[in-house]
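Colleague: here are the coordinates; sequence isn't available:
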């Protein structure tokens, strides 16, 4: 671990199986979780805007509760260390190896965690910040309708 690792600000991402970034951003907006959502082949990735203190864990609890029957994985980088945990229905589950999770994840996940990429600079990013409750509800309704049709 280098001195640079310790001075990096904390970062946190939530790995989900949500197919559309807009739907995850809408769920986060309704839960008042400030994230930028990056689309990926494995599912939408929520990048926490505030990774200090217990904010990432609060985000994981809120998002996993909103996604009902879907597991969420929280990866956090603090003080030069990475940690991972599974979340379901608002509760923390088992700890997982962040290194193993990164091995199967798109490279952008590691870049986001290590501060090598900023979510706002990536293409097709959707933010939960500033999304109205009305727009969020409409987005989720449209996604549910499309899922039933498809």
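Modeller: Perfect, I can see it now. This one's a predicted model, so the numbers in the text were calculated from it and none came from an experiment.

Colleague: alpha carbons only for contacts and neighbour counts from here, please
Modeller: Fine.

Colleague: quick one: contacts for residue 111?
Modeller: residue 117 (CA atoms under 8 Å, 6 or more residues apart in numbering).

Colleague: quick one: it from residue 138, how far?
Modeller: 32 Å (CA to CA, to the nearest Å).

Colleague: Please compare the first structure with the one that follows:
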């Protein structure tokens, strides 16, 4: 009767236990990173990121430009660099891992505190939710500007134009 349930039928109780259990407790790399800033325009954010050698797609929103790093693993590096450029103005990094969203506030290059992702998203613009849920690829968002390929001279011009 081994392997049979009392009601009949066999249980498939075969599973494999890994030799190294660290994969069960090690945090997974993010599958998406999104940085919410108070920068007025996507052009200005893309230009600043180009000067900092950060590969992002900048998206306009009603609360400020949003940076989406080309590599989700660069979220923390991007948040540190952008928050360093903006000095005392906080930025919020949202990272999606295995269907879960984590949020943190960055100021002057340092992660200051964790934030409840639900509260951050409760008043967020629709474009942010669309990006996090994967409803709209960043390349299809209206007004998206990439920092990739912006020369130093063009970045300086974009920043000067957006100061006005």
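Modeller: Good, I have the coordinates. A quick note: this is a predicted structure, and the numbers were derived from the prediction, not measured.

Colleague: How much space separates the most centrally placed residue in structure 2 from residue 163 of structure 2?
Modeller: For structure 2, residue 33 is the residue whose C-alpha lies nearest the centre (CA atoms, centre = their mean; 1.5 Å). Noted for residue 33 of structure 2: a distance of 27 Å to residue 163 of structure 2, by CA to CA.

Colleague: cool, and residue 81 of structure 2?
Modeller: 20 Å.

Colleague: In terms of neighbours, single out the busier of the two.
Modeller: residue 81 (22 against 9; other CA atoms under 10 Å).

Colleague: Check whether the more buried one really touches residue 53, as I assumed.
Modeller: No - with contacts counted by CA atoms under 8 Å, residue 81 of structure 2 stays clear of residue 53, the gap being 9.6 Å.

Colleague: Could you pull out the residues contacting both of these two?
Modeller: With CA under 8 Å, 6+ apart as the test, residue 81 of structure 2 and residue 53 reach no residue in common.

Colleague: quick one on the thing from earlier: and the residue nearest to the centre of structure 2, which of the three is it?
Modeller: strand (DSSP: H, G, I helix; E, B strand; the rest coil).

Colleague: Now check structure 1 for the residue matching it.
Modeller: Structural alignment (TM-score structural alignment) places residue 33 of structure 2 against residue 12 in structure 1.

Colleague: Not counting sequence-adjacent ones, nearest residue to that match?
Modeller: residue 76 (4.3 Å; CA to CA, 6 or more residues apart in numbering).
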